[in-house]
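Visitor: here is a sequence together with a model predicted from it:
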Amino acid sequence: MMAQFIEIKMANPDSLLFYRMGDFYELFFEDAEVASRALGITLTKRGKHQGDDIPMCGVPVHAADDYLQKLIALGHRVAVCEQMEDPAEAKKRGAKSVVKRDVIRLVTPGTITEEKLLDPSEANYLMALGRVKGGDADSMALAWIDISTGAFRVAATRPDRLLADILRIDPRELIVPDPAYYDPELKPVFDVVGRTASPQPGNLFDSASAEMRLTRFYGVATLEGFGRFSRAELSAISGAVAYVEKTQKAERPPLGRPERDEEEAALFIDPATRANLELARTLSGNRDGSLLKAIDRTVTGAGSRLLAERLMSPLTDPEAIGARLDAVSFFLGEPSLRDMARGLLKGVPDIARALSRLALNRGGPRDLGALAAGFEAAHGVAEILHGKPVPAEIAAALSGIAALPMEFAAHLDRALAEELPLLKRDGGFIRAGYNEELDEMRALRDQSRRVIAEMERALAEETGIRSLKIRHNNVLGYYIEVTANNAEVMTGSDEAKARFIHRQTMANAMRFTTTELAGLETKIANAADRALQIELGVFDVLLDEAVRAANAIRAASDALAVLDVSAALAQIAEAENYCRPHVDGSLDFHIEGGRHPVVEQALRRQVAEPFVANDCDLSPVEGEKHGAIWLLTGPNMGGKSTFLRQNALIAVMAQMGSFVPAALARIGVVDRLFSRVGASDDLARGRSTFMVEMVETAAILNQAGERALVILDEIGRGTATFDGLSIAWAAVEYLHEQNRCRALFATHFHEMTALSEKLPRLSNVTMRVKEFEGDVVFLHEVGRGAADRSYGVQVARLAGLPHAVVERAREVLHQLEEGETSGKASKLIDDLPLFSVAMKKEAEAPKTPDRLGAELSAINPDDLTPREALEALYRLKQLAAGK
């Protein structure tokens, strides 16, 4: 047996081998050690190999999905090795014969289909990178498949945008040809992607044999009907399909035909921007706190996945954006219709994933039931929208629903029972009355006593022997028993002898059988097996019909997702008072009363405070044809970063086809979005915080065009003051003169406000504050003008810095703000030790009475127990003593 395990393991070296042994999957050697640590299960041993104990652990077959989920989440791949014959068959070959086993499936993060292992709200993409060398530059493409739904897309890419394109799709698994994986030019990309990426043999990605592989997979003679693909695209498509074939073995998922994503059709968002804006996840990796979580009001898994896809890939075509907004507007204007549609959609199972499980022979009766329920809900939604003046996007969705095969839907309704088991082997999922033989077998199985009693009564009437009995024992089986006095009736004629076959004579009774009784006995004995056989046969028929209708089912699933997303966006637009943005081909960016969608909800939930709305206008100023730049100054904690992000998020929401958190929004299509907000280092790649800042800023300045929207915060703050000011100054000039894009630039370098006199499209704005009795009140309002202070010392005091530090900082700031810059440092050095003056003042100040008074004011004697009063007295004595 161990020889068999080692042989199979050698064929699957990069996977943990789940080796089936009876009711358990066993793991051995290093696999066992890895799995025991990952799963927290006991590591034992079984036998010896080359003199050493063989480590072993195992998981029950019935609970395997739970363990697979943990392993896949940790990035492991698992080869599932099943017994391919009954152990009794193996014994026929000899007592020591080993049961035949083989790997029936490779379970990897990008190829799972089990309901337990999948998040219903997230796509589960397997992505393949195709690269074709030619001339001076490589041609590259990405293909991605969601095997659980059949979605299949492909897009061209380039080395400079490869990481951005990968993160836009956010695959669970990325397969890369060996030569590309180890290419030093691409290594930084795969370093960021981490364990998601894995090298695969180059022959899987062979573009020359791609056409033959694809025609065989789809069962077509030619790819002409698929459209024209470049060699790099064919390489990526071939790699994805080959990997699916490799992992799924003999099974074939119902993949849609590959569709091309045009490069310019989606808003380009670079990796740093995607992370900074926290679109789908926060910087800590959580879904809570992200924009997606804040706006998701969908009620189906497919709808939630489509919403995420739209958010991650906003459009750049104003007409397509307008079509999505029309659908949202329709549901916003029809609240009762929206509520009815959402009520029906809540009951829609994930029919695309159910179909995929069925096609891969991993489905059960409940997956068929999911199709039936999905069809019923789809027709219900179509019915309530029928005859309404719906916009084009909703009309297209209704056409997708109308394409559902009615015959198959009716067949499911006739065939499936009301209550469905999880596994088809449990039986009981076919409705009574659907199959006559099945009903008979069930009657025999479940009501054998009643069937025998009916036959006994019929024979008693036929023979006139009222004492006739049908009995059963383990020797004769079922038999007819009459008294000796009545035996003449059973043997008195040739006809009777032919009908009643003598079995046994007793002292006072005789026993007979008939061909009918013998046949009934056989039927009763085999009824349960035969009933299950019939049900499995019906299941196979329904499964074949489902696979034949796969394209129509996928189209209906997509249509329901569109309706769900449109209704959900209308729901949040109404609840949060969002407005419909006007998106066109201009360079406008005019927002009135803009709010941050995530922060606004958090404020309401946590402190019940309203969000302070602000305007933003980066539209071309009079006499100019390019977008404006706002130079934003103001204190820390004043809301600069929130203001920057909210305008970027409004652009993203508008172009994904959503209403936006504003009173008015007029946006000329943004083709590239760049954000440099926050500070972090990259120690793994030897980059300091400032180096990361400069790399990201360089990417923006090198790539932003006139249609870009650029959000920059605190450029140059990570180095010396004059170095930082110089860099920030030059960056603003470059944005104005070279990039000519719409931009928001936040800074604490107040000297830069002078640029407004030199750069006609640059305007100074500031976060307003008020000072009251030495304290700073942040108004979170954006207004014209420039700040002359950053109020950093006040913020430090609010943060809880020691009083001595705050007082010394005030003194140093006062000296730095006086006179010429020369000699300031040496003057400050003369004050060493730095805190001596402040600490002396603190020691001299009559603080104890103040603290004593504060403590006394906080005490209400009527509320104190005797013990609490005594403890309060001790505290007051300590304060009085200055301890």
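Guide: Ah, there it is.

Visitor: switch to C-alpha atoms for all contacts and neighbour counts from now on
Guide: Fine.

Visitor: what about the longest helix in the chain?
Guide: helix 515-548 (DSSP state H).

Visitor: return the list of helices and strands in contact with it.
Guide: helix 351-359, helix 365-385, helix 406-415, helix 436-446, strand 477-483 (3 or more C-alpha pairs under 8 Å, 6 or more residues apart in numbering; DSSP states H and E).

Visitor: next, the one to line up against it:
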Amino acid sequence: MMAQFLEIKSEYPDALLFYRMGDFYEMFFDDAVSAAEALDIALTKRGKHAGEDIPMCGVPHHAAEGYFLTLIRKGFRVAVCEQLESPAEAKKRGYKAVVKRGVVRLVTPGTLTEDSLLNARQHNYLAAYCGIRDQGALAWVDISTGAFHVMEASRLRLSPELARLAPKELLVISEDEGDFLELGSDLGVAITPLARSAFDSSASENRLKSLLNVSTLDAFGTFSRAELGAMGALVEYIDLTQKGKLPLLQTPVRESAGGTMQIDAATRRNLEITHAMSGGRAGSLLATVDRTVTAGGARLLEKRLSSPSMDLNLLQARHDAVSYLVENLSLRENLRDILRAVPDMDRGLSRIALERGGPRDLAAIRNGLTQAENLTQCLPQDMPGVLAEATNALPGHDELIDLLDNALIAEPPLLARDGGFIAPGYDQDLDEARTLRDEGRSVIAGLQAQYSEITGINALKVKHNNVLGYFIETPATHADKMLSAPLSETFIHRQTTANAVRFTTVALSELETKILNAGSNVLEIEKRLYSTLTSAILDRSDAIYQTTRGLAELDLAAGFADLACFENWARPTLTAGREFDITGGRHPVVEAALRQQGDTPFIANNCQFEASDGAAIWLLTGPNMSGKSTFLRQNALIALLAQAGSFVPATSAKLGLVSQLFSRVGASDDLARGRSTFMVEMVETAAILNQADDRAFVILDEIGRGTATWDGLSIAWATLEYLHETNKCRALFATHYHELTQLADTLQGVDNATVAVKEWEGDVIFLHEVHKGAADRSYGVQVARLAGLPSSVVERARVVLEQLEKSDREGGNTPKALIDDLPLFSAAPPPAPVAVKASPALERLSDIEPDSLSPREALDLIYELKKLNVS
């Protein structure tokens, strides 16, 4: 057995070998050590190899999927080695013959299909990049749904495209693996090297023809050599990992490079489009706007948010669909009620094709197609284009639905080997086998009654023993009658005893065989019927995929309409120009969070750029905590939502299409790559300045803050000028460098804007209102006080600030002179609480829950207590 393990392991040196032994998967040697550590399971030592103990660990076969997922997330690949014959079959080859085993599947991050290993609301892409001379191409596939895409992509464009798709695994030419490791680490993508031959364009073309069962690819478009190489590598890798069982891949869709809004990885992270900064889905834009009720609709939503369209006509059609469902509440609610009962047919269909499906996948296809037919009965004929096209893809499955309805029970088991999923009355042979299996005694009793009537012998019995099996027994007094014609022609003499005579019949012998084999016959018949049903489904796979796409489109449009109605969102007007006119804009995620907390309502703001051929930039000033970053992000998200096909959180919005979205917001370092916070800031800023075109929308927050004041001001100044003169884009530029506000007088496309605040008795109240104009100070000391810095530190900062401002007004002193003029710092302990008489303010404290106060109410209370000299 160990020789067999080592032989199989030698073929898969880079994977953990899960070696099937009965009801367990076992691992040995280094595989066992690695698996035990990764899975936190016990490591045992069994037997000897080369004089040393053999490390060993194992996991139950029925629970293996959970262990696969843990290992995949920790960067391992798993080779699943199954028994290919039973122990009884092995013994036929020899007493000590080892059961035949072989790897039936390689489990990798990009080739998962099981529901337990996947997020139903996200795609699980496997991608491949091929570079041939000056050409480059990226292809990607989700084998759990069959989606298959390809596009031309240079190495420069590869990073933002991978950030958009978020594949779990990227296939590259083995010689180039080192060039992709850093990119994979940045984006969380597993890099898998393949031999250059896997990317050969000629061989790849033949693989694709064989896969699609065509003699030419002309009907699907004209593909470059790089595109063919990338697609061919995907097909070869899938064939390798699935051991020849190819999934149902849809016709490859060729995407154009300029078809979607370009968003780089840093911008996606900063805007928290599909994942929050914490790493989870909660708190992201996707989680906030997701009102879909089907898995297919949820995956389509993620795709639209990750890849906002640049097709003006298509976006117009998608907004028409949302408008129609906004205006038809009853229709929308009926539509969503029916969609809630639609299972995930895409993934069920893929598992069926890979022979990993089960009766529940058949039921999912049946139930999904039934709901699609129900929808066609309730949807009107006058719907706009997108909805009409989706509806037209729903019907046409009556014959398959009837077949599956008649064949399957309502709630089938998970696995075909469990049996019991074929409905009674569907197959006569199966019903008979089940009757024999479940009611063998009653069948024998019925046969006994029949024979008693034929012979006229009431004492006739049908009995069973281990020697004769089933037999007919009559008392010896009836022997002559039974042995004479005509009964002797039916009843065959088997045995005579002192008191009885025993017979059999052809019918009884056949029945005995059927009863003994009934259990296994039932399973065999059900497996045969299962195979027939899966073939019927696979024969209509293309039509089923069309239906699933239609259902997803309807679900997404209805979800966007539901969101627009309940959140009071407006339909955006999109143009081919450079307008950017938002009235009453809001940040969808922050607004939802404020509502959930029961806090003060979100303060809406306008953002209006003049449509022109040159740059259009707002230079935004104001204190920290006043809402500058929120204002920047909300306008970027409004543009993204509009081009994703959604209504937007605003009173109105008129937007020229945005070709690129760039964000330099937030501060973090990258210690693993030796980058400081400032270095990360500069790298992201450089990417914007080098790539942004005149149709881009850029948000920049506090450029230059990570270095010395004059260095930072200089960098911010030069960056603003470059955006204006070279990029000529639309931008929001937030800064604390008030000196930059002077550029509005010299740069035609720059306008000053500020966030309003109110001062009262030395403190600051944030109004979160953006209006034209410039701030003259940053209120940093007041914000520090609100944050809870010790009062002595706040007071010292105020003194230093006054001295610095005075020095600046009077022409400036040397740093030493400024220090000499300052009084010494006194870190006095905080004053002890002062006992005071009861007052309305103090009486209110006993009835107030701090979390229930708005910031403004809390400040008012603090001011009242200040007047009483209360700490």
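Guide: In hand now; what should we look at? Since we're looking at a predicted model, the values are computed, not measured.

Visitor: which part of the second structure matches the longest helix of the first structure?
Guide: Mapped onto the second structure using TM-score structural alignment, helix 515-548 of the first structure spans residues 506-539.

Visitor: quick one: that stretch to chain centroid distance?
Guide: Computed by C-alpha atoms, centre = their mean, to the nearest Å, the chain-centroid distance of stretch 506-539 of the second structure equals 40 Å.

Visitor: in it, what counts as buried?
Guide: 508, 511-512, 514-515, 518, 521-523, 525-527, 529-530, 533-534, 537-538 (16 or more other C-alpha atoms under 10 Å).

Visitor: quick check: residue 640 of the first structure touching residue 746?
Guide: Yes - Residue 640 of the first structure is in contact with residue 746 according to C-alpha atoms under 8 Å; the separation is 6.8 Å.

Visitor: quick one: the longest helix of the first structure to the second structure mean distance?
Guide: Aligned to the second structure and superposed, helix 515-548 of the first structure gives a mean residue distance of 1.1 Å (mean C-alpha distance after the TM-score superposition for the first structure).

Visitor: ok, now stretch 691-700 of the first structure?
Guide: With mean C-alpha distance after the TM-score superposition for the first structure, stretch 691-700 of the first structure averages 1.4 Å from its match.

Visitor: corresponding residues in the second structure for that stretch?
Guide: Following TM-score structural alignment, the aligned partner range for stretch 691-700 of the first structure in the second structure is 679-688.

Visitor: that older thread, and the angle from the longest helix of the first structure to helix 406-415?
Guide: 140 degrees (axes from the mean of the first three to the mean of the last three C-alpha atoms, to 10 degrees).

Visitor: the spatially most central residue of the second structure: which element?
Guide: Taking C-alpha atoms, centre = their mean as the criterion, residue 122 is the residue nearest the geometric centre of the second structure, at 2.1 Å. Assessed by DSSP states H and E, residue 122 of the second structure sits outside every helix and strand.

Visitor: tell me how far it lies from residue 301 of the second structure.
Guide: 9 Å (C-alpha to C-alpha, to the nearest Å).

Visitor: one step back: please report the distance of the residue nearest to the centre of the second structure from residue 274 of the second structure.
Guide: From residue 122 of the second structure to residue 274 of the second structure the distance is 10 Å (C-alpha to C-alpha).

Visitor: what touches both of the two?
Guide: Listed contacts common to residue 122 of the second structure and residue 274 are residue 302; contacts here mean C-alpha atoms under 8 Å, 6 or more residues apart in numbering.

Visitor: the counterpart of residue 754 of the first structure in the second structure and residue 626 of the second structure: what is the separation?
Guide: In the second structure, the residue paired with residue 754 of the first structure is residue 742, using TM-score structural alignment. With distances taken as C-alpha to C-alpha, residue 742 of the second structure is found 22 Å from residue 626 of the second structure.

Visitor: neighbour count for these two, which is higher?
Guide: residue 626 (23 against 13; other C-alpha atoms under 10 Å).

Visitor: just the strands from the stretch 651-800 of the second structure, written as ranges.
Guide: Along the stretch 651-800 of the second structure, counting by DSSP state E, counting those that start in this stretch, strands occupy 652-656, 660-664, 697-701, 730-734, 750-760, 763-772.

Visitor: where does the first one end up in the first structure?
Guide: Residues 664-668 of the first structure are where strand 652-656 of the second structure aligns, with TM-score structural alignment as the criterion.

Visitor: from the rest of the structure, what touches stretch 333-341 of the first structure?
Guide: Here stretch 333-341 of the first structure makes contact (C-alpha under 8 Å, 6+ apart) with 331, 332, 381, 384, 385, 567.

Visitor: between those, which sits nearest residue 658 of the first structure?
Guide: Nearest to residue 658 of the first structure among the contacts of stretch 333-341 of the first structure, counting by C-alpha to C-alpha, is residue 567 at 10.7 Å.

Visitor: looks to me like that closest one is in a strand.
Guide: No - assessed with DSSP: H, G, I helix; E, B strand; the rest coil, residue 567 of the first structure is helix; it does not lie in a strand.

Visitor: quick one: map it onto the second structure.
Guide: By TM-score structural alignment, residue 567 of the first structure lines up with residue 558.

Visitor: likewise residue 140 of the first structure?
Guide: Using TM-score structural alignment, residue 140 of the first structure pairs with residue 136 in the second structure.

Visitor: correct me if wrong, but its match is in a helix.
Guide: No - assessed with three-state DSSP, residue 136 of the second structure is strand; it does not lie in a helix.

Visitor: distance of it relative to residue 215 of the second structure?
Guide: Applying C-alpha to C-alpha to residue 136 of the second structure and residue 215 of the second structure gives a distance of 25 Å.

Visitor: over to residue 474 of the second structure?
Guide: Taking C-alpha to C-alpha, one finds residue 474 of the second structure at 73 Å from residue 215 of the second structure.

Visitor: residue 608 of the second structure too?
Guide: 55 Å.

Visitor: which one's more surrounded, the two?
Guide: The neighbour comparison of residue 608 of the second structure against residue 215 (other C-alpha under 10 Å) goes to residue 608, with 17 against 10.

Visitor: give me the three-state assignment for that one.
Guide: From three-state DSSP, the assignment for residue 608 of the second structure is strand.
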